[in-house]
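Novice: Okay, predicted coordinates and the sequence, questions at the end:
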Amino acid sequence: MNGNRRTLLGLALLGAVDPVLAAVPFSSGGRNDKLDRELSAIVQDPACELASLSVLAIRKGKLAYEGQFGRRWIGNAASPDSAPDLPANRDTLYRIASISKMMTTLGLMRLVEDGKADLDADVSGYLGFTLRNPHYPDRAITLRHLLTHTSSLRDEAGYSFPAGTALREFVVPGSRLHAEGKMWAKNAGPGEYFTYCNLGWGVIGTLMERVTGKRFDRLMQGLLLQPLGLTAGYYVAGLPAAALANLATLYRKRTLDTEVWDAAGSWIAQVDEVRTRPPAPAPGIERYVIGENATPFSPTGGLRISARDMGAVMLMLMNDGVHAGRRILAKETLERMFARQWTADGKGGNGDTLNGFFNCWGLGNAQFPAKAGLRLVEGAFDAVGHLGDAYGLRSTFAFDRKRKNGMIVLIGGSSSDPGHHKGRYSALARFEERVLTSMFEHAIAGQG
């Protein structure tokens, strides 16, 4: 977003939210006391307390439930000068982690529709340099490969770089930052093997800049966020003042520089602690060159947005790409995007499921068939969407396209290691399963 217009535009967007949502329709879903109690109990469970929780459920294309619990900002109780805690509310924004990839994909698909990019073309032609796995130099890498995590890129050498660093200096063999080339798989070429890769979305964001000539965060405002009337952004320092004041700090009861947890200790801010420290501009932003490296804006995980505004995105997808009477994406584009591209063979021969998290994939979206070991809830919820996990946040954006049922979950951090709270029927943490299944039972399946 243009810094000179930030305040004016931010106020305009904030003023536009309720009329836009009412038009789609997105009126209040009413209260659900039993669900309120269950979710509140999960948040306060001493076995694993949650810093905050913001959720939304859609049933048959209409808002069925939304609720917020816990605190978006937690003061230091040991300090007499500490400001009071701030509760999460309907419009609290969260850094939604990897669900950002799906939102980035929606922007990319608009460019594909406009003929600015082709899913099956060699991305080298868009990037302005040759992108090749040096172990498979004769194989082109395409957007389809990047979107399905089959590009043969890997995260082992990193996936985020400061402004002023050209991405080609990292990925091109022999370049300044290529070093040992750990960003390239040796055992599988493009299109052969699924390995979840954040770096791929840095490439996608950079490509989007190259074909449009616009900085990634501002580009996504024009492609997706503003057309939907959302108060959201990939650049925290560019958010309007009202949004910053309502941004959730992400917490863990874990130190920042180690992985030592203390469930009986204090909450420790991990990211977006903007109440006491206003966000600084991205390092080196004055040296930013459009089309060289979009990772400072984190196309892979950096979107700040509320559950309610994510609900507007979900409704647009349920309505075949139409929002408030305006077409955002063609129905055919969404069919293409959500068509199954990769399915784990169950033997590890065609991909790494990361202990069961990734089993089926579309273009920039995970898929969760209602089958044992693959499902998100204890019920008939055949979903597509995305999960997120970073800096304490755990997030879910999942919907059943056929039935127009969907759920959004944003968890602002946990008091103990989620890995110690294994799920009973999925790869999720048990507290995530409890939230999702409770929502499904009481806001979707249990309704008349």
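Specialist: Right, received. Where do you want to start? Here the structure is a predicted model, which means the values were calculated and not measured.
Novice: Please count neighbours and contacts with C-alpha atoms only from this point.
Specialist: Noted.
Novice: downstream neighbour of the longest helix seen in the chain in the secondary structure list?
Specialist: Longest helix of the chain, by residue count under DSSP state H: helix 6-22. The helix or strand immediately downstream of helix 6-22 is helix 33-43, counting by DSSP states H and E.
Novice: about what we covered before: now do the buried residues in the longest helix of the chain.
Specialist: 7, 9-10, 13, 17, 20-21 (16 or more other C-alpha atoms under 10 Å).
Novice: Likewise for stretch 182-197?
Specialist: Applying 16+ other C-alpha under 10 Å to stretch 182-197 flags 183-185, 188-197 as buried.
Novice: Out of the residues you listed, flag the one nearest to residue 62.
Specialist: residue 196 (32.6 Å; C-alpha to C-alpha).
Novice: tell me the secondary structure for the closest one?
Specialist: Look at residue 196: counting by DSSP: H, G, I helix; E, B strand; the rest coil, its state is coil.
Novice: Take this one as well and set it beside the first:
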Amino acid sequence: MKKLIILLVFNALLYQSYGQTNDSISKELTQALEQVYAQGHIIGFSVAVVNQDGIVFEKGLGYADRKKNIVYSENTIQNIASISKTFIGVALLKAQEMGKLHLDDPINDYLPFEVVNPHFSNIPITIRQLATHTSSIKDPTRYEKNGYVLKDKNGGGAKVNGNFHPPDEMMSQGVFLKNILDKDGPWYKKKNFLKKAPGTMFEYSNIAAGLAALVLENATGESFPEFTGKHILKPLGISDSGWSFNTVDFSKHSKLYANKDTELAFYQLVNYPDGGLITSAHDLGTYLTELISGYNGNGEILTNESYKKLFTPYLAAENFKERNDRVYNDEYNMGIFMGISAQGQIGHTGGDPGVATHMFFNTKTKIGKILMINTELEKDGIEEFIDIWKTLEDFENKL
């Protein structure tokens, strides 16, 4: 009994010491981030550091709205660009668990229009090829030219990029993809496809990602927002995130900035599953915690078998023209819409007008990091972004 009491006292002291140490490290990290933010090239950003047990640090700095002095917090929401694609991967594997589809099924089994590489018309494109960016589908100029639509007419007085279209030109994602990929579509061109057979060459494709979400909708009979809400967001207790402005609390949404002096008009993505998730560092941290848990065999929203498929590197050297082995290169190898670097980092990067994001976890330490900003990155802003990320790296193992 005496031994037990001593052990309990020791554990209590250890817990108190750890709590004080962790609190001290958090303060130190906050101060370091504030020093980086003082460079002044980014209006607002948020970060999170997580492990499989939860979020160990989260912080927002700067402004969600500089004119109104609204601070950017860990609960501020904004679109996160291509990190959104990882949700398509998780959703596809959930649908496979449910028997609604199989990753090696031809996509034309689930589409209302036919998609065929005209250079290899006898070779079907599969769902797995969409998910590993080996479908041979390229992003045409129409993706950028017609893919962004203003939230408000005339942009509400903020800067409007040249590719932003008025709200009345919004179309469904299905129509958008059909226009580009159906041989009778008005924007169809043979050069929208590689002169390489499906399954042979890596070609990062936003269009292919959107097509995978459309396949999922037709296979499950549910819209992509409904399916991901039911099988990903809700089970994880994520309530402040969504795929459109009308499904989130817009009062929590950050302004976006074309540069450090200019507000950018709010916009929507026609091909929204490829980059349109609106979320916060806190919600995304909850999601990343689940991914790390799934990697460790303790996930909640997918089976262990599905998580193994999610994180399996499917590509080889011959699938690439060239490969970059940078630590956070999410195109060195691919799981199911999950980027895998050459140095043990799994996750995704993202970039859209006024948005830059990083989300990765280390497969050895099982620690993950998130960074999301609300400012278009020019040269000095890129350096500040890198400095923020490096600061998180310096502290991640201490927390």
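Specialist: In hand now; what should we look at? Values in this document were obtained by computation on a predicted structure and should not be read as measured data.
Novice: TM value for the aligned chains?
Specialist: With the length set by TM-score structural alignment, normalised by the length of the second structure, the two chains reach a TM-score of 0.79; 347 aligned residues with a C-alpha RMSD of 2.7 Å.
Novice: returning to that earlier point: distance to residue 246 of the first structure added to the buried residues of helix 6-22 of the first structure, as CSV?
Specialist: Output for those, formatted as CSV (distance: C-alpha to C-alpha, whole Å):
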residue, distance to residue 246 of the first structure
7, 15
9, 17
10, 13
13, 15
17, 15
20, 20
21, 19
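Novice: and residue 388 of the first structure, what does it touch?
Specialist: Shown in contact with residue 388 of the first structure (C-alpha atoms under 8 Å, 6 or more residues apart in numbering): 96-99, 394-396.
Novice: so which strand or helix has it?
Specialist: If you go by DSSP H and E, residue 388 of the first structure is part of strand 383-390.
Novice: Provide the aligned range in the second structure for that strand.
Specialist: Per TM-score structural alignment, the counterpart of strand 383-390 of the first structure in the second structure is residues 345-352.
Novice: that older thread, which of the contacts of residue 388 of the first structure fall within helices?
Specialist: Per DSSP H, the subset of those in helices is residue 99.
Novice: so residue 135 of the second structure, which of the three states?
Specialist: coil.
Novice: Show me what it aligns to in the first structure.
Specialist: Residue 135 of the second structure maps onto residue 151 in the first structure, with residues paired by TM-score structural alignment.
Novice: related to what we said a few turns ago, the match of strand 383-390 of the first structure vs the first structure - mean distance after superposition?
Specialist: Once fitted to the first structure, stretch 345-352 of the second structure is off its aligned match by 0.7 Å on average (mean C-alpha distance after the TM-score superposition for the first structure).
Novice: ok, which stretches of the stretch 151-300 of the first structure are strands?
Specialist: In the stretch 151-300 of the first structure, strands defined by DSSP state E, counting those that start in this stretch lie at 250-252, 268-271, listed in chain order.
Novice: Who are the contact partners of the counterpart of residue 123 of the second structure in the first structure?
Specialist: In the first structure, residue 123 of the second structure lines up with residue 139, judged by TM-score structural alignment. Contacts for residue 139 of the first structure (C-alpha under 8 Å, 6+ apart) come out as 132-133, 189-190.
Novice: and what of residue 192 of the second structure?
Specialist: Counting by C-alpha under 8 Å, 6+ apart, residue 192 of the second structure touches 137-140, 180-181.
Novice: That one and residue 318 of the second structure, how far apart?
Specialist: Applying C-alpha to C-alpha, to the nearest Å, the value for residue 192 of the second structure to residue 318 of the second structure is 22 Å.
Novice: and if you look at residue 248 of the second structure?
Specialist: Applying C-alpha to C-alpha to residue 248 of the second structure and residue 318 of the second structure gives a distance of 43 Å.
Novice: the more surrounded of those two?
Specialist: Neighbours per residue, other C-alpha atoms under 10 Å: of residue 248 of the second structure and residue 318, the larger number sits with residue 248, 18 against 10.
Novice: ok, now which ones touch that one?
Specialist: Contacts of residue 248 of the second structure by C-alpha under 8 Å, 6+ apart are 240-242, 278.
Novice: I'd say residue 363 of the first structure and residue 333 touch.
Specialist: No: with contact defined as C-alpha atoms under 8 Å, residue 363 of the first structure does not reach residue 333; the gap is 10.5 Å.
Novice: out of the contacts of residue 248 of the second structure, which one sits closest to residue 372 of the second structure?
Specialist: Looking across these and measuring by C-alpha to C-alpha, the closest to residue 372 of the second structure is residue 278, at 11.3 Å.
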